[in-house]
Each structure stands twice: as structure tokens, then as C-alpha cells.
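Engineer: A predicted structure for the sequence below; I have some questions about it.
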Amino acid sequence: MTPARCTQPPSGKAAMAAAQYRAALPVIQTRRLVLRAPTLDDLPVWTLICKESFGDTEQEAWTEFSYYTSGWLLHGHGLFSVTLKEDDQVVGFVILALEWDDQEPELGYMFRAEHRMKGYATEACTAVRDFGFDLLGSGQFVSYVSQSNTRSNALAERLGALRDKTAEGAFDNDQHVWRYGEARA
């Protein structure tokens, strides 16, 4: 099956323009990782994670990838591709973005199964949390986490977020809302 045209990288002047636009977006480096603007070369990893985690089709994965990537132009924040410093391998993604029903920007993440439980999510989310403090300010973004997702709730707590019971009132009992204030020492 031929891949959809929208998933194919541009060429010529369009490729140069896309590279120029991406170069204007932030790049964050941590001890082991580089967080950078997504490229179409990252789409297969995004699609794989979406299929495994949510049962998404390729088209649904493309739509979400485009949606989060567009956040950079629309809101000044969006999707980061998380790569290993040592070999530029994409291991996951972190967002600081708005979804349709969100009342405020959300810090979220997705990592490939083989790259979980290695501290990459903590390292990458800490960097994006600090980016969010600088860009949006303390208390201006949250993580929405299902009560049953113990690992993500623990990560939000490690990142210094506190449960916002008032914001949780807008959701069913299963939804935790973690608000990010100033980083704890």
C-alpha cells in the first residue's frame, strides 16, 4: 500500500522552508536526551505508539500528530520529539499542548514500550515542565491522568505537581488533574 501523500516529506524549496520553520522552535537538551520539533521522519514512531496504546489507525495517528505539531504555530507550544543524544533515535514524545476540551495547556507524554521504565519520561517531562514555567508561568498548565494510571500519577507527583481538586470537579471521579507550580527543590 502506498503511504498517504500527507505523510511524505517535502522536497525542494518546501523542504528548505520546513527545515527553516523547525529551526525557529526550541530544542531542549538534558543529560541523555534531545527534545526537538517533530519531523515527518518521526511519524512512524508516533503511529506505532498510538496503535499499541490506543488502537488508533494510521489516519487517526496522523491527525493527532498534525494537531499537536500545529500547536507551535497556534499557541507557541506543542509536540516535542524525544531522542537519545547518543544516536538521535526517537524514544517518545512530550507535549505541552491544548486539546479540544482542555481548559488550559496539558503536559503529557508517550514513550515506546521498550523505552519505558528507564527514567526518560521523568527526564523529558522535567525539561518540558521547566520550559512551561518559563513560557506560561507557574500554575498555568496541568496533566490530566486517569486515577488508575499509577505510574503517570507518580510521575506528576515527582515533577512537583499538586492535585487540583477544584479542576477535578469538572470531570468524572476517575480523572486526576495535576497542576504544576514552581519546581520543588
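Structural biologist: Perfect, I can see it now. Only a predicted model underlies this, so the values are computations on that prediction, with no experimental measurement involved.

Engineer: alpha carbons only for contacts and neighbour counts from here, please
Structural biologist: Noted.

Engineer: what about residue 119, how many residues close to it?
Structural biologist: Using other C-alpha atoms under 10 Å, residue 119 has 12 other residues around it.

Engineer: Roughly how far does it sit from residue 132?
Structural biologist: Distance from residue 119 to residue 132, counting by C-alpha to C-alpha, to the nearest Å: 20 Å.

Engineer: again, but for residue 37
Structural biologist: Between residue 37 and residue 132 the computed distance is 15 Å (C-alpha to C-alpha).

Engineer: contacting residues for residue 72?
Structural biologist: 25, 78, 79 (C-alpha atoms under 8 Å, 6 or more residues apart in numbering).

Engineer: and of these, the nearest to residue 101?
Structural biologist: Comparing those against residue 101 with C-alpha to C-alpha places residue 78 closest, at 15.8 Å.

Engineer: The closest one: how many residues sit nearby?
Structural biologist: When neighbours are counted by other C-alpha under 10 Å, residue 78 comes out with 24.

Engineer: Put this next to the previous one:
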Amino acid sequence: MSAPVEKHRPGRASRQASKIGSRIPTLDTKRLQLRAPRVYDFEAYASIMTDDRSEFMGGPYLREEAWADFTQSIATWMLHGHGLWTIDAQTTPSAGFVLLGFEYTDPEPELGVFLTEEAEGHGYAQEACEAVLAHAWNDLGWDTLASYIDGANDRCVKLMERLGAVRDAEAEEALGDGTFVYRHKKGAA
């Protein structure tokens, strides 16, 4: 069941939100558009985060917890100039999400991606991550980036390796909680 906060509210405030969202860079790939999240994207976000499939991301979450995570990831844009994008595929709007996130306990920004069940298996995650890495290198001027992965998440581990990331033993030791840290470096892929 959705809460009133999840619903679009037409009017001046909605138009203001749209103006703010238009400042978030849109990244286009061959098959995808990565764009600013909108309130109606939360349904796809909640479907991912409240499902057992979110176990590798600390889930499953309650819907209210998923809302808090969604809004926190969007707020990172206002605080750090990077954050969450919605992945729109040609035939699947709100196919998932990719982010340059920065959670409270993260030692540095991270690259993360998660898709709806219907969008998996089409190569969207890799295509979205490649676009975001290019943005990090070329537009933000970064030269390194981490991805924090649950070691049991085989699909994500394989994705990180396809992207050219390598395990960072020093960062893993500093975290000390068994999380795999994959290091992306500019020019490595």
C-alpha cells in the first residue's frame, strides 16, 4: 500500500521539483537514458528493495525504509553533486537505478546498480555503469571509485569484473566486515 508522500501532486511545487530535477545530468547510451528520479519511479524502487532479491543490499526493506533510502540517494545530488539516476530502457521505463552514492558509513563514494526483475539479463546494468563511470572520469574529474559488494552476490561480482574493476584488499581490510570492495580506475577498462 502506498503512502500519500509517494503520489504526484500537480501544481507549482511539482513544477519546481521538475526544474530542480532538470539540473541533474541526463546520460544517454545506445539503449538507455539515465535521468533524474521522479516520484513515480519509487514504485519500481520499492519493488526492488522490498523484495527478497534485495538481500545483498541489506533488504528486504519495509516500504517506508525503501522510501527513506530512495530520498536519501536523491538528496546526495544536493549535497555532493552526484547521486541516483533512474534507468529508462527503450521498452522499460524505470527499469532500475544506478548511482554514485555516498552513504553515511561509506569511506568514499560508490558506484552501485540495481534493476527490476523484468529488466535483468539484457546487459542494462553494465551499459548504465559504463555511462556513469565515463561521467565520473570525464565530467567530475575523478580517477578512482569503489563498489561495495556482498561476496555472495555472484552476478554483481561478475559485473564488476566485466567493468574492469579489481578487488581492493586494503579497502576491504579497512572496512573489516567481509564486504568486497571493487576498485574502478580511470583508464583501466
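Structural biologist: Perfect, I can see it now. This is a predicted model, so every value here is computed, not measured.

Engineer: before we move on, back to that, give me the subset of the contacts of residue 72 of structure 1 that lies in strands.
Structural biologist: Per DSSP state E, strands hold the following members of the contacts of residue 72 of structure 1: residue 79.

Engineer: Can I get the contacts of residue 72 of structure 1 in JSON lines including distance to residue 44 of structure 1?
Structural biologist: Converted to JSON lines, the contacts of residue 72 of structure 1 look like this (distance: C-alpha to C-alpha, whole Å):
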{"residue": "25", "distance to residue 44 of structure 1": "21"}
{"residue": "78", "distance to residue 44 of structure 1": "18"}
{"residue": "79", "distance to residue 44 of structure 1": "15"}
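
Engineer: For the contacts of residue 72 of structure 1, which ones persist in structure 2?
Structural biologist: Mapping the contacts of residue 72 of structure 1 onto structure 2 (both residues aligned by TM-score structural alignment, their matches' C-alpha atoms under 8 Å) leaves 25, 78, 79 still in contact.

Engineer: What's the separation between the second one and residue 12 of structure 1?
Structural biologist: To tie it back to what came earlier, the one meant is residue 78 of structure 1. In terms of C-alpha to C-alpha, residue 78 of structure 1 sits 26 Å off from residue 12 of structure 1.

Engineer: Repeat that for the first one.
Structural biologist: Distance of residue 25 of structure 1 to residue 12 of structure 1, computed by C-alpha to C-alpha: 21 Å.

Engineer: For the two, indicate the residue with more neighbours.
Structural biologist: Between residue 25 of structure 1 and residue 12, counted using other C-alpha under 10 Å, residue 25 has the larger neighbour count: 17 against 7.

Engineer: Give me the spatial nearest neighbour of the aligned partner of the more buried one in structure 2, chain neighbours excluded.
Structural biologist: Residue pairing (TM-score structural alignment): residue 25 of structure 1 is matched to residue 24 of structure 2. Spatial nearest neighbour of residue 24 of structure 2, excluding adjacent residues (C-alpha to C-alpha, 6 or more residues apart in numbering): residue 36 at 5.8 Å.

Engineer: mean deviation (superposed) between the helix of greatest length in structure 2 and structure 1, please.
Structural biologist: The single longest helix within structure 2, with elements called by DSSP state H, is helix 63-80. Compared with structure 1 after the fit, helix 63-80 of structure 2 shows a mean deviation of 0.5 Å (mean C-alpha distance after the TM-score superposition for structure 1).

Engineer: Please tell me which residues of structure 1 that helix aligns onto.
Structural biologist: Under the criterion TM-score structural alignment, helix 63-80 of structure 2 matches residues 58-75.

Engineer: Would you mark the buried spots in that stretch?
Structural biologist: Going by neighbour count (16 or more other C-alpha atoms under 10 Å), the buried part of stretch 58-75 of structure 1 is 58, 61, 62, 64, 65, 67, 68, 69, 70, 71, 72.
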